[in-house]
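Peer 1: I need the structure of the sequence given here:
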Amino acid sequence: MLQQQKQIKFSNYSELYDLLVPQDHLLRSITELVDFSFVYDELKDKYCSYNGRMAEDPIRMFKYLLLKTIYSISDVDVVKRTLTDLSFKYFLGLCPEETNLIDPSLLSKFRRQRLKDTKIMDMLIKKTVCVALEKGIIQSKRFFVDATHSLSRSNSVNATDYLTYQMEQTTRIVHSINESFKLPELPDLHRLSEKKKFPVVLSTAVDYVAAVEAAPPLVAMPAVSERLNLLKEIIADAKIRYVTSKDPDARIGHKTKSRSFFGYKTHLVMSEERIIVAADVTSGEADDGKMLERLVEKTEENGVEIDTILGDTAYSSKANLDMINDKNENENKDIKLCSPLNPVISNGTRKGATFDYNKDAGMFVCPAGHMAVSRSKPQQKTNVPGKYHNPVIVFSFDVERCKVCPLREGCYKPGAKKKTYSVRVLANTHKKQMEYEKTSEFVYLQRKRYMIEAKNAELKNVFGYDRAMSYGLASMELQGAMAIFAANLKRIIRIM
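Peer 2: So this is what the prediction gives:
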C-alpha cells in the first residue's frame, strides 16, 4: 500500500548537503532537472490502495535503479554506498543521518513485480525527450538510426553436446536403479563431421526417450521422470534451434559471415544533439531494416519532427524506401532516407519472401534463423540467344540442417541435395536513391554517422550495456531503458 501523502522529514544536518554536495554535481543537477513524480503516476496502479503494509516509495526505488546504472554497481553495493555517500542520500531524498535503509532484495522485487508489464523504455525516453524539447536542446530534424548488440548473461551451448551430456546423465541415474536395463548406445561422433553429428544425436535421443518410457516402473521413479522430462524439453528445443541456453529469449545474431553473438539487439534513433529519441529491444537475430517503420512511429509519437534519417545499408531496403515515399505523399512531408544502397538489398528481393538479409554478414537468413553458407557472383541467365535478363545472385544453405529443420515443409524438398535462395538484381528499381547517393549532401551526412557509433560505445562502456544483467527480453528492456535514460540526462546536463 502506498502513502497517500508524502511525509516531509526535517533534519538538523540538512545544511551538510549545501556544504558537501557541489552545485554542479551530477546527482544534484538531475534532481533539479527532472520531476520524478511521473514514476509515481505510472506505477501507482501496481500497488493496492487500501490493504497491506506501507510500501517503499516507488520514486526512491526507481532512483536506486538509476544510481545502479550511472555508477555500474550491484544492488548490495548501491545500498551500502548510500549509507556513507551524502550525494546518494541527497538524490534519494534521505536525511544525512538516515541509517535505516532498504534491504537490497527489495530492488529485485521492484524490478520484477512493479515494473513488470510497463512500457518502461518508451516512458523514460519520452520523459527525457520532453525535457530536451522544453530546454530547447533538440532543434535539428536529422536523426541517426542504428542497432547495437548486447551479449546474453549466459553463453549458448551447442545442442549436440548438450543432448549428449543429458543422455549420459540419464544413463547414470537409470543404471543406478537397474544396472541390467538396456539403453541405446551413444553414437561415436569422432568420425562424423560437424554437420552430420546433430541429426545422429537427435535421432538417438528420441530413441533413448522411447526406450525409457517403455519401462513404466522406471518412469515411476521421480529421479528418472525428472531427468526424462528435461531431456524431452531439450529435444523439442533442439528441433527449433541448434543452440540452447538458460536465457529463453536470446538468439544468435551475426556481425560478419564468420563472427556471431548470442544475445539481443537494441535499435536506436538519435538526434544530432546526441539525444536518443526512440528505441526498441529485440532478440539477436532480428533484421535491422524491418525496425525502421516502428522506430519512425515512436519518434513522431514523442513529439519530434523528422526531416532526414541517416542509417547504414541495413535500412535501404525497397520496403523502407517505399514506406518513406508513401509517408511523404500521404502526410505531405519531405523525409529523406540517407542510407547507402546494398548491391543485393538495394534492388529489391522476391515478393512475399520471408528470408531476411543480414547486411553485416552479406548473407540471407532463413525463417528458422540459419544463415546461408555461400553466395554466387551475379549471374545473367537466359535461354533465349541474344537476350539478357537481370543478374541473379544465388545463396546456398546447409542442406543437412534443412533435412531436420522443423520449418522444412514448403521450403525444402525431401531428398534434395542442395537448398538455394535466388534474388534477382533489379538495377532500375532504386534509380532515384542511386542519384541521391551521388550528391554532396549525401556524402556530407554519411560522414556524421560516427555520432551514433560513439553513442553505442558510451552505452556499453559507461553504462554496462555490453552484456545483459539478467535473463529474458523484459529484463533486457529494463536495463536498456535505464541506460538510455541515464545517458540522455547526462547529455542534456552537459549541453545546458
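Peer 1: could you use CA atoms for every contact and neighbour count after this?
Peer 2: Will do.
Peer 1: give me the buried positions along the top strand by length along the chain.
Peer 2: For the chain, the strand reaching the highest residue count under DSSP state E is reported as strand 260-271. Counting neighbours by 16 or more other C-alpha atoms under 10 Å, one finds that the buried residues in strand 260-271 are Phe261, Phe262, Gly263, Tyr264, Lys265, Thr266, His267, Leu268, Val269, Met270, Ser271.
Peer 1: could you also give me the structure for this next sequence, so I can compare it with the first?
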Amino acid sequence: MMPDLPNMPPSPYAALYDLLIPADDELRLIHDLVPFDFITELLEDTYCHDNGRMAVHPVRMFKYLFLKAHSNLSDVDLVRRAKTDLAYKYFLDLAPEDDVINPSSLTKFRRQRMDDDELLDKLIGHTVEVAKGMGLLKGRTLIVDATHSRARYGQKPIGKAIIEEAKGLRHACYKETKNAKGRFPEKVDESDIDQLLSYALAVAETVETGMPELMFREHIRDQVNRVRELAEDAHVELQVSKDS
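Peer 2: Presented below is the predicted three-dimensional model:
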C-alpha cells in the first residue's frame, strides 16, 4: 500500500540540519522550494490502496533517484552515502538518526515502478526545470542518464554506455597505479552486446580481486559499482526484450 506523504519526523537531533547544512545548499533549497506532489499523482495508480505491505512512499523513492542522478552513483553507493550525509537525509525527509532503505529496494523500484522507457527522464527533467525556474540550478547540468538503465539507453546505445563506463574505470585505475597496465581483459567486439557485458563485468572483477587496494579509493569503488550496475541492468533489459 501507499503510505502517507513523507514529512520530516520530530527528532531531538533536528537542530543538526540548521547547524551543518548551509541555507544556500542546493539540495536544501530544492527540498524547501520544489513541490513533489506531482510524483504521487503520476504513480499512485501503480500501488494498491487497501491491502498489502506498506511501501516506501514514491516521493521518497523518487528523491533517492534524484540524488542518484545528482551525484552519478550506483544504488549501493547512493544508499551508503545517504546513511551519513545529512544533506541527503534532509532532502529525503528523514531525521538524522533514521535508517535508509536497502539498495535492493531502490533497484526494484527502478526496474518495476519506473518501467516506462521515458517516465524517469520526464520526472527528473520536470524537477530540474522547476528548480532552474526558481534559480536553484543556475548553470548546472544534471546527469540524468546515469540514473536508470532505460533512461540511459534512451540517450545512447546500450553498448556505448557499457563500454564508456568500463573504459572510464580502466583509465581511472591507470592514473592511480602503474600496476594496472596489462591487468585488464582483452578488448572485445563492441558490436556484440553479450561480449560487452562479459567484458564490463570482467573489468570490474579485475579491480575488485586483482587490485583490491584501489577499492579503498572512493571514486574507484563508485566506478566499479556503476559498471556492475549498468551491466546487470542491461542484462535485465535485454532479457525483458527477448521475453516480450
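Peer 1: circling back to that earlier point, what range in the second structure does the longest strand of the first structure sit on?
Peer 2: In the comparison with the second structure, strand 260-271 of the first structure aligns to no range at all (TM-score structural alignment).
Peer 1: so which of the buried residues of strand 260-271 of the first structure is the closest to Leu151 of the first structure?
Peer 2: For those, the residue nearest Leu151 of the first structure by C-alpha to C-alpha is Gly263; the value is 4.4 Å.
Peer 1: quick one: list the elements packing against the helix ranked longest in the first structure.
Peer 2: Counting residues, the longest helix in the first structure under DSSP state H turns out to be helix 473-495. Packing partners of helix 473-495 of the first structure (3 or more C-alpha pairs under 8 Å, 6 or more residues apart in numbering; DSSP states H and E): helix 26-33, helix 58-71, helix 120-134, strand 260-271, strand 276-283, helix 450-461.
Peer 1: give me the mean distance between the third one and the second structure.
Peer 2: By mean C-alpha distance after the TM-score superposition for the first structure, the fitted helix 120-134 of the first structure averages 4.0 Å away from its aligned residues in the second structure.
Peer 1: downstream of that helix, the next helix or strand is which one?
Peer 2: As assigned by DSSP states H and E, the chain's next helix or strand after helix 120-134 of the first structure is strand 142-151.
Peer 1: the inter-axis angle of that following strand versus helix 450-461?
Peer 2: Using axes from the mean of the first three to the mean of the last three C-alpha atoms, to 10 degrees, the direction of strand 142-151 of the first structure lies 30 degrees away from that of helix 450-461.
Peer 1: any idea how far strand 142-151 of the first structure is from the middle of the chain?
Peer 2: Its chain's C-alpha centre lies 11 Å from the corresponding centre of strand 142-151 of the first structure when counted by C-alpha atoms, centre = their mean, to the nearest Å.
Peer 1: and what of stretch 124-133 of the second structure?
Peer 2: Between the centre of stretch 124-133 of the second structure and the centre of its host chain there is 18 Å, according to C-alpha atoms, centre = their mean.
Peer 1: buried set for that stretch?
Peer 2: Neighbour-count burial for stretch 124-133 of the second structure, counted by 16+ other C-alpha under 10 Å, picks out Ile124, Thr127, Val128, Val130, Ala131.
Peer 1: strands of the first structure, residue ranges please.
Peer 2: Ranges of strands in the first structure, per DSSP E, are 142-151, 157-158, 243-244, 251-254, 260-271, 276-283, 308-310, 336-338, 356-358, 363-365, 374-375, 392-397, 419-424.
Peer 1: please report how far Tyr39 of the first structure lies from Arg375 of the first structure.
Peer 2: Small correction: residue 39 of the first structure is Val, not Tyr. Counting by C-alpha to C-alpha, to the nearest Å, the gap from Val39 of the first structure to Arg375 of the first structure is 51 Å.
Peer 1: sorry, slip of the keys, the one I care about is Lys265 of the first structure.
Peer 2: When C-alpha to C-alpha is applied, the distance between Lys265 of the first structure and Arg375 of the first structure equals 25 Å.
Peer 1: Leu16 of the first structure too?
Peer 2: If you go by C-alpha to C-alpha, the gap between Leu16 of the first structure and Arg375 of the first structure works out to 68 Å.
Peer 1: middle-most residue in the second structure, spatially?
Peer 2: The residue at the geometric middle of the second structure, judged as the C-alpha nearest the mean C-alpha position with C-alpha atoms, centre = their mean, is Lys68 (3.1 Å).
Peer 1: before we move on, back to that, okay, buried residues for the longest helix of the first structure please.
Peer 2: By neighbour count on 16+ other C-alpha under 10 Å, the buried set for helix 473-495 of the first structure is 473-492.
Peer 1: do the same with stretch 52-66 of the second structure
Peer 2: Val56, His57, Pro58, Val59, Arg60, Met61, Phe62, Lys63, Tyr64, Leu65, Phe66.
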